[in-house]
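**Student:** With the sequence up front, the predicted model follows.
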Amino acid sequence: MSYSSQRPNWPAVFAIAFCVACLITAEFLPVSLLTPMAADLHISEGAAGQTVTTTALVAMFASIIITSLIKNTDRRYVVIAFAILLSLSSLIVAFSTNFFLLLGGRVVLGIALGGFWALAASVTMKLVPPHALAKALSVVFGGVSIAMVIAAPIGSFLGNIIGWRNVFIGAAVLGGVCSVWLMKVLPAMRDSSVEKESMLGIFKQTGVMVAMLAIFLTFCGQFSFFTYIRPLLATVSELDVNQLTLIFLGFGIANFIGTSCSAIVLKKHLMRTLFLAPTTLFFCAGLFIIFGHIPWVASMIMVLWGLTFGFIPVAWSTWIARNLSHQAENAGAVQVAVIQFANTLGAALGGLLLDGQGILAPITLCGGLMLVTAGLIGFALPKHTATHQ
């Protein structure tokens, strides 16, 4: 991987982070708007949840295909194109009159999301010299945490005031801001040193297969629960819209704190964090099943959940960066594909279980998958592979 400058291009790094935040916000908006979207389009909440499934499924394929298609194309134009697609997808959703048009908009978002995420780490590497890479990546991943803070509470709050369609129009405006900002600050990033090794070649590296399986199980569990968090809290904990907004905000702030603190913790305790995070989420799921009918207990569980999950994406990205830095774009593409496939399956299974087995079924599945993940990391992930900086 070559670096385009000996000086960090922080305006471009922050533009990338802002675009990441907008993309993740758009991806998560249906989570907090599930109930009004379903009512307006005359579909079930389980069916509305499949809008998340659709985006994740398309993103999975987009992350793999796009990195093969663009080859040595200037990454500047590719990234800007994804920002434009963010606006287009949000407008399609905002003006959808039926379920299939709604899914079409989410397909367009999936293309932007998968492609952008696959390139995010490698593009960041081109914007800063090696000594500034860790800080730059933390800024980019901070965009995810900001989206976790913004998407659910703002979506729920604004959706109640201006309607869910206008919320998506707002997302389209954000996409426009992203496009203009990226045009102004991104330098040309045409890379002649295209990675020649096969994308699947990364699985030959020690521990990669186990790591990708653990990532898959973690995100599958998270999305089987998180996609349906609004009907879960509204039904089990009997919370109204204002209370839900506060809990979403608490979840997001806690997630941001977890992400912000993760760099310090991961420096010395990467493997321990990878094990303890899913273990904690397993206990959170169990506690909610038992005590979730008590509103204040449910609120505390959600805050702890957000805090804990904040460590997970950064921890796995750190593990991959330490072990697969020589294949940055290939590793990024595979990681995104695995996560998006997990999101797809998790949201789909959660919706089926919600409609077929009851309101607690999705979080029960999540708890089980987190327990399996912790066991896999504890007993099968080679510990020596992630010890070097």
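**Tutor:** Okay, I see it. Residues are numbered from 1 along each chain as shown.
**Student:** From here on, just use CA atoms for contacts and neighbour counts.
**Tutor:** Fine.
**Student:** and the longest helix belonging to the chain, what does it pack onto?
**Tutor:** The helix that spans the most residues within the chain, counting by DSSP state H, is helix 241-291. Contacts defined by 3 or more C-alpha pairs under 8 Å, 6 or more residues apart in numbering; DSSP states H and E place helix 241-291 against helix 133-162, helix 229-236, helix 295-309, helix 311-324, helix 361-380.
**Student:** Hey, what's the angle from it to helix 133-162? Just curious.
**Tutor:** Angle, helix 241-291 to helix 133-162, by axes from the mean of the first three to the mean of the last three C-alpha atoms, to 10 degrees: 110 degrees.
**Student:** thinking again about what came up before, any chance of the helices and strands packed on helix 241-291 in CSV, plus mean neighbour count and distance to Trp117?
**Tutor:** Output for the helices and strands packed on helix 241-291, formatted as CSV (neighbours: other C-alpha atoms under 10 Å; distance: least, C-alpha to C-alpha, whole Å):
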stretch, mean neighbour count, distance to Trp117
helix 133-162, 21, 10
helix 229-236, 20, 24
helix 295-309, 21, 19
helix 311-324, 21, 12
helix 361-380, 21, 23
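**Student:** want to compare, so here's the second one:
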Amino acid sequence: MTITTTSTKAPTTSWAAVLSLSLGIFAIVMSEFLPASLLPRIADDLEVSAGVAGQAVSVTAFAAAISALLIAVVLPRADRRRVKIGLTLLAVTSNLIVALAPNLYVLLAARLLLGVALGGFWAMATAMAAHLVPAHHLGRALTVINSGVAVATVAAVPLGAWLGDVWGWRAVFVLGAGVAVIALIVQAATLPSVTPTGASGLRALGSVLRSGVVLAGLLAILLVFSGHFSGFTYIRPAAESMSGIDAGGFAALLLVFGVANFLGTAVAGPLADRTPRVGVFLFPAVLGLGMLAMHLTGGSLVGLFLATVLWGFGFGGVPTTVLSWGARTEPTRLEQIGGVIVTVCNVAIAIGAIVGGVLVDEVAATMPLLVGGIAAIAGAALLTSLRQRG
């Protein structure tokens, strides 16, 4: 695979800098998920309903989608080291404003800032990683970066719920700001200057979006992510309707999902480097099979947990493999392909939640598992069938 970096200097291996990107992703994604465990407290304090307070998550995803798509267009020549540090600083600022927010409007404005940080940081991760490690280690570097997502996914909700009871919800966001400050310090110490010299701006973005292979791949990624989130958003009502699992059992189920997710993330990098075509099919297909297995065997606790292992493992490897696919498909436009993939992922989250909600309300609590599983497997097949540049 040929990767064109965005710097005039020869790439030098710096795993410490890669780790700083992982820490930045962890801090930002943790902040993204914190409201999910704190919604009742936020709603009570700000005197709004839980549904209204939940828009703190929606506005973040919306801003992330726009930021991911346009960050390279708005800042075509800026030093990527400064951009990364600036986006992390934006996350710090967002969390502090949320912690001090006197009303919902200020809180939502602050969460928009976090969305800008999230989308921009993640969109540029592939291009930055390509500068920090040799091309044949890009998959491993993306695994390290995406491990920050996996850890945040597992830790943010239970950690936020526990600390919210102990400290109060505002203090939890101060903690989130503190984690982002640590990431900021590590980035300042390790990230090299990277000045874009290749294609940038709207013309480069347009070139990417005119590619039939890219558009088909984005459709496949949309199927995989929307399929996953159509089921995962409503996994609790599905599990309870099938097995009657109690709150403690459901917490254990999420823990199993999180551990399997982390294992999938760890395996994805080496596989993406050595046999990328296998990884592109394997992880989305296993994700879909896990959802279908839960639909078929979830009435048994053993079946429920085994299906969760498959599902979690499959989804854990998806971010690394789809970003690696993008890098191989558009090796000279890494920022642009990374941006459109992250944008599609955020759009897919919303689509999955909407479709899953309709299926839960109008058909059955388990129907999102069936529909989502089929969508994920279809996405895996489509993505694997596309020609990639060697």
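**Tutor:** Looks like it arrived, so ask away. Computed from a prediction, not measured in an experiment: that's the story for all the values here.
**Student:** re earlier: out of the helices and strands packed on helix 241-291 of structure 1, which is closest to Phe256 of structure 1?
**Tutor:** Evaluated with C-alpha to C-alpha, these place helix 133-162 nearest to Phe256 of structure 1, the distance being 4.6 Å.
**Student:** in the superposed pair, what's the mean gap between that closest one and structure 2?
**Tutor:** Compared with structure 2 after fitting, helix 133-162 of structure 1 deviates on average by 2.8 Å (mean C-alpha distance after the TM-score superposition for structure 1).
**Student:** swap in stretch 114-127 of structure 1?
**Tutor:** With mean C-alpha distance after the TM-score superposition for structure 1, stretch 114-127 of structure 1 averages 1.4 Å from its match.
**Student:** Provide the aligned range in structure 2 for that stretch.
**Tutor:** Stretch 114-127 of structure 1 lines up with residues 119-132 of structure 2 when matched by TM-score structural alignment.
**Student:** What is the subsequent helix or strand relative to the helix or strand that contains Leu33 of structure 1?
**Tutor:** Element membership for Leu33 of structure 1, per DSSP states H and E: helix 10-41. Downstream of helix 10-41 of structure 1, the next assigned helix or strand under DSSP H and E is helix 45-70.
**Student:** Determine the set of other helices and strands touching that next one.
**Tutor:** helix 10-41, helix 99-127, helix 328-357.
**Student:** With respect to Ile320 of structure 1, which of those lies nearest?
**Tutor:** helix 328-357 (7.4 Å).
**Student:** tell me which element Phe223 of structure 1 is part of?
**Tutor:** Assessed by DSSP H and E, Phe223 of structure 1 sits inside helix 208-226.
**Student:** Mind telling me which residue is nearest the centre of structure 1?
**Tutor:** Ile24 (6.1 Å; C-alpha atoms, centre = their mean).
**Student:** Please name the residues that touch the counterpart of that one in structure 2.
**Tutor:** By TM-score structural alignment, Ile24 of structure 1 lines up with Val29 in structure 2. Neighbouring residues of Val29 of structure 2 by C-alpha atoms under 8 Å, 6 or more residues apart in numbering: 118, 149, 152-153.
**Student:** which outside residues touch stretch 116-125 of structure 2?
**Tutor:** Looking at what lies outside stretch 116-125 of structure 2 - C-alpha under 8 Å, 6+ apart - the contacts are 21, 25, 28-29, 60, 63-69, 71, 84, 87-88, 90-91, 142, 145, 334-336, 338-343.
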